[in-house]
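Engineer: Attaching a predicted model along with its sequence, questions to come.
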Amino acid sequence: MQIFDTPVYDLPSIAFFGRSLTEYRKFFDLDLDALCGRSVLDVAAGPASFTAEACRAGIEAVAVDPLYGKGAEALAAHVQLDYGHMFNRMRETANQARFRFKSFASIDAAERDRRAAAQRFLNDYDAHFVHGRYFGAALPQLPFLDRGFDVVLCAHLLFLYPASFDYAFHVAACRELMRVARDEVRIHPICGPDGKPYAELTRLTAELRDAGIEAREVAIDYEFFVGSNTTLILTRLSS
């Protein structure tokens, strides 16, 4: 595996950045037909359009993010700022080798798709925040009941911000995600922004097992940037 000494994603704070249902299906390895009629929570969802699209497809989806609660115009400003920074970094010559063009033919294609997803989110957020589809909150404490959702998803957060989240946070976050999940949790990716696998995965897996949680790393048919070709699935151990 090719790895890099410096990260391409170097925002000083957590990026307000999102993706579409199509990308979610790929990097979480989701069976959308099997999710119809079931409840799904997207944690740290940002401006992803997964919840909007999933609800239209008959999935009972809810999203949570620290910035939810702000007006749609304020969130649109976050999109413009963070997307501009992220895609400018992606286009820098030194970063070109970091990307695997399997899902998109180019960075331009990825930008068009993700900006369209953000716009779908903004439209849906404006219409459905008042209906309880979007909640403002953050890990490691979520405002939901134990086992309140069949499936819980968390994308592009835990291991991509080593300066913001330490090992103790990872443990607490995984336990909280599992607390609100009835069946399983899916976390993607399991690498840092430099493409290196999460160094504490063995330790994390062991500690979660002691807490009654099984953590399995699974290969996926997706890799937007180097190292992002696996997903972590959490389930409860049989008692």
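Structural biologist: Yep, that arrived.
Engineer: CA only for contacts and neighbour counts going forward, please
Structural biologist: Noted.
Engineer: next structured bit after the helix ranked longest in the chain?
Structural biologist: Counting residues, the longest helix found in the chain (DSSP state H) is helix 107-128. Sequence order places strand 134-136 as the next helix or strand after helix 107-128, per DSSP states H and E.
Engineer: What is that following strand packed up against?
Structural biologist: strand 60-65 (3 or more C-alpha pairs under 8 Å, 6 or more residues apart in numbering; DSSP states H and E).
Engineer: What lies in contact with the strand it packs on?
Structural biologist: With C-alpha atoms under 8 Å, 6 or more residues apart in numbering as the contact definition, strand 60-65 has outside contacts at 36-46, 51-52, 54-55, 132-138.
Engineer: Toward the C-terminus from it, list the very next helix or strand.
Structural biologist: Note on strand 60-65: by DSSP H and E, the next helix or strand toward the C-terminus is helix 72-91.
Engineer: what's the angle between that following helix and helix 107-128?
Structural biologist: Between the axes of helix 72-91 and helix 107-128, defined by axes from the mean of the first three to the mean of the last three C-alpha atoms, to 10 degrees, the angle is 170 degrees.
Engineer: next up, a second structure to put side by side with the first:
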Amino acid sequence: MSKVELSKVELSKKLDLERIIFIGRTFEEYLDMFSLSVEKLEGKKILDCPAGACSFTASGNKIGLDITACDIAYYHSVEDLEMKGLQDIEHAMEHIEKVKDNYVWDYFNDIDDLRGHRLHALKDCSNNRKEISERYIPVTLPTLPFKDNEFDIIFSAHFLFMYADRLDYQFHMKTLNELLRVSSDEICIFPLVDLEGKRYEHLDELILYLTDKGCTVEEVKVGYEFQVNADSMLKIKKCN
């Protein structure tokens, strides 16, 4: 196979819309998931990776924060992703309805309330991407197209560790190294469990690896729990 043919195959993988789950959380959920305040974020250059259909970038930039979103999904058009997001939200609601006991119904009142949050995030993300598309960067992890130390803080929600059945330890290691490369100060990852609510099996190994690299690593309980046991984040501080 020629290099041109290989490039076409790689691009096809990136653009396979059916493989993408396009669901996001709201700005307010981010504040709770990562124990944040707007004041803490002011004056910081922030990356949301991968951002999916989250409204963190849209809402944050509207109040003057400096946030960039990146995701493999952004290789697709806004219109295609919005349609996929609507389908994914309905599919997720049907699934969650069947396994309600796997979730804590304190943050959301019921399925309709949850659906409203997800639709709100999708709409805000889609509209903002039309307005300032340069803030939404298509990427294919574990590689990022950013400069060393480009961002002060990086947030990564509902991706790393959650899909431990599909993304192996080496992928997590490579992705963490890339996040460390483009961060100048702090990386926060939420949650620390897989899709079954079990603590990521290699988490202690990764923490040891990070501390050996000179990072300060802390598991922090947060005031947000929807999936059972998903109530902690990993806060990684680089040694400067």
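Structural biologist: Happy to help now that I have it. None of these values were measured; they are calculated from a predicted model.
Engineer: What about the contacts of strand 60-65 of the first structure, which are in helices?
Structural biologist: The members of the contacts of strand 60-65 of the first structure that map onto helices under DSSP H are 51-52, 54-55.
Engineer: out of the residues you listed, which are buried?
Structural biologist: Burial by neighbour count, judged by 16 or more other C-alpha atoms under 10 Å, picks out 51-52, 54-55 from those.
Engineer: any idea how far Phe22 of the second structure is from the residue nearest the centre of the second structure?
Structural biologist: Most central in the second structure under C-alpha atoms, centre = their mean is Ala157, positioned 3.4 Å from the mean C-alpha point. When distance is defined by C-alpha to C-alpha, to the nearest Å, Ala157 of the second structure is 13 Å away from Phe22 of the second structure.
Engineer: got it, and His91 of the second structure?
Structural biologist: Using C-alpha to C-alpha, His91 of the second structure is found at 11 Å from Phe22 of the second structure.
Engineer: the more surrounded of these two?
Structural biologist: Phe22 (22 against 11; other C-alpha atoms under 10 Å).
Engineer: Quick check, Phe22 of the second structure in contact with Asp80.
Structural biologist: No: the pair Phe22 of the second structure / Asp80 is not scored as a contact, 10.5 Å apart, by C-alpha atoms under 8 Å.
Engineer: Give the aligned equivalent of Gln87 of the second structure in the first structure.
Structural biologist: In the first structure, the residue equivalent to Gln87 of the second structure is Leu81, according to TM-score structural alignment.
Engineer: rewinding a little: which one of the ones in helices among the contacts of strand 60-65 of the first structure is nearest Gly195 of the first structure?
Structural biologist: Of all these, Thr51 has the smallest distance to Gly195 of the first structure: 27.5 Å, by C-alpha to C-alpha.
Engineer: quick one: contacts for the counterpart of Phe190 of the second structure in the first structure?
Structural biologist: Under the alignment (TM-score structural alignment), Phe190 of the second structure pairs with His188 in the first structure. By C-alpha under 8 Å, 6+ apart, the contact list for His188 of the first structure reads 27-28, 154-156, 228, 230-232.
Engineer: Restricted to helices, list these.
Structural biologist: Mapping these onto helices (DSSP H) picks out Phe27.
Engineer: Which one of the contacts of His188 of the first structure is nearest to Ser103 of the first structure?
Structural biologist: Using C-alpha to C-alpha, Phe27 comes nearest to Ser103 of the first structure of these, at 10.4 Å.
Engineer: ok, now how distant is that closest one from Leu21 of the first structure?
Structural biologist: According to C-alpha to C-alpha, Phe27 of the first structure stands 10 Å off from Leu21 of the first structure.
Engineer: who's more crowded, those two?
Structural biologist: Applying other C-alpha under 10 Å to Phe27 of the first structure and Leu21 shows that Phe27 carries more neighbours, namely 23 against 17.
Engineer: Apart from its chain neighbours, what residue comes closest to the more buried one?
Structural biologist: Spatial nearest neighbour of Phe27 of the first structure, excluding adjacent residues (C-alpha to C-alpha, 6 or more residues apart in numbering): Tyr222 at 5.8 Å.
Engineer: residues near that neighbour, how many?
Structural biologist: Neighbours of Tyr222 of the first structure using other C-alpha under 10 Å come to 21.
Engineer: And Asp33 of the first structure, how far from Arg25 of the first structure?
Structural biologist: Asp33 of the first structure sits at a distance of 11 Å from Arg25 of the first structure (criterion: C-alpha to C-alpha).
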